[in-house]
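Colleague: Sequence and predicted structure below; questions after.
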Amino acid sequence: MGNPFHRGSVPRTGPGNVLDADAPALIAGYEPRPLDRVLVAADSGNGISNVLDFSRTVFINPDLTVHLHRHPVGEWVCVDARTSVDAPGIGLADAQLHDEKGPIGRSAQSLFIAPR
């Protein structure tokens, strides 16, 4: 498919916007449904919008909250994410979620941040 980033990239830090249809098969022989694709994509918000150097910092999302205002449709999911961090080792990755018909909801990931 090429580069899925519309804004940002993994080597660069800052907000990112990714449009992707490549949800992995979580169970052998099971085709992912639109909701499966959205939930897998929502879990990537902190990586899409990283603000820290991967080689010097670890940032782990211990939780993921997804709120949808309608059922997703189709194979495409857009994650438009931003990450905010604070010096004591906490952060938040916040993302707007879209499918081929438009906005469907938001996701939030709490982040634990520490030096490697």
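Modeller: The structure has been received and is ready for your questions.

Colleague: Only C-alpha atoms from now on, for both contacts and neighbour counts.
Modeller: Noted.

Colleague: what's whichever helix or strand residue 37 is part of packed up against?
Modeller: For residue 37, the host element (DSSP states H and E) is helix 34-42. Secondary-structure packing of helix 34-42 (3 or more Cα pairs under 8 Å, 6 or more residues apart in numbering; DSSP states H and E): strand 77-86, strand 90-99.

Colleague: Can I get those strands in CSV including distance to residue 39 and mean neighbour count?
Modeller: Shown next, in CSV, are those (distance: least, Cα to Cα, whole Å; neighbours: other Cα atoms under 10 Å):
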stretch, distance to residue 39, mean neighbour count
strand 77-86, 10, 23
strand 90-99, 10, 22
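
Colleague: next up, a second structure to put side by side with the first:
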Amino acid sequence: MASTSLSPLRRTLAAADFGNGVSSVLPWGRYFFINTDLTVTLHGDPVGEWICLDAATYPEHSGIGLAESRLFDQSGPIGRGTQTLLLGTR
């Protein structure tokens, strides 16, 4: 039977993709903010089961924004994730 557990790298990449959703600063019912890309830069190999995500979103009046995530494992900082956002009203 195949294992269903995720490797530390897969956990980290999944967490990096959550930045836009967990750091939204605009009302969900009035605005959409679609991440059009995801860039993850790691300066260390993730270790362990737990990954910490510290995310912030920076919307601009131009309709473009940025979600930036700092990523940590049990040893400390391991990298960052960024997502370009398409913003608009519903």
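Modeller: All right, it came through fine. What you see is a predicted model, and the numbers here were worked out from it, not measured in a lab.

Colleague: ok so, going back, tabulate the helices and strands packed on helix 34-42 of structure 1 (JSON lines), appending distance to residue 70 of structure 1.
Modeller: Shown next, in JSON lines, are the helices and strands packed on helix 34-42 of structure 1 (distance: least, Cα to Cα, whole Å):
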{"stretch": "strand 77-86", "distance to residue 70 of structure 1": "14"}
{"stretch": "strand 90-99", "distance to residue 70 of structure 1": "10"}
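
Colleague: Ok, which of those strands comes nearest residue 63 of structure 1?
Modeller: Residue 63 of structure 1 lies closest to strand 90-99 among the helices and strands packed on helix 34-42 of structure 1, at 10.3 Å (Cα to Cα).

Colleague: What is the corresponding segment of structure 2 for that closest one?
Modeller: Counting by TM-score structural alignment, strand 90-99 of structure 1 pairs with residues 64-73 of structure 2.

Colleague: which outside residues touch that stretch?
Modeller: 12, 16, 19-20, 23, 46-48, 50-59, 77-87 (Cα atoms under 8 Å, 6 or more residues apart in numbering).

Colleague: Now do the SS call for the residue of structure 1 positioned farthest from its centre.
Modeller: Largest separation from the mean C-alpha position in structure 1: residue 29, at 24.6 Å (Cα atoms, centre = their mean). Recorded secondary structure, residue 29 of structure 1: coil (DSSP: H, G, I helix; E, B strand; the rest coil).

Colleague: what about it, distance to residue 64 of structure 1?
Modeller: Residue 29 of structure 1 sits 26 Å away from residue 64 of structure 1, going by Cα to Cα, to the nearest Å.

Colleague: just residue 33 of structure 1 next, same as before
Modeller: For residue 33 of structure 1, the distance to residue 64 of structure 1 equals 19 Å [Cα to Cα].

Colleague: what does residue 39 of structure 1 give?
Modeller: From residue 39 of structure 1 to residue 64 of structure 1 the distance is 9 Å (Cα to Cα).

Colleague: and if you look at residue 83 of structure 1?
Modeller: Residue 83 of structure 1 is 14 Å from residue 64 of structure 1, by Cα to Cα.

Colleague: One more: residue 55 of structure 1?
Modeller: When residue 55 of structure 1 is compared with residue 64 of structure 1 (using Cα to Cα), they lie 24 Å apart.
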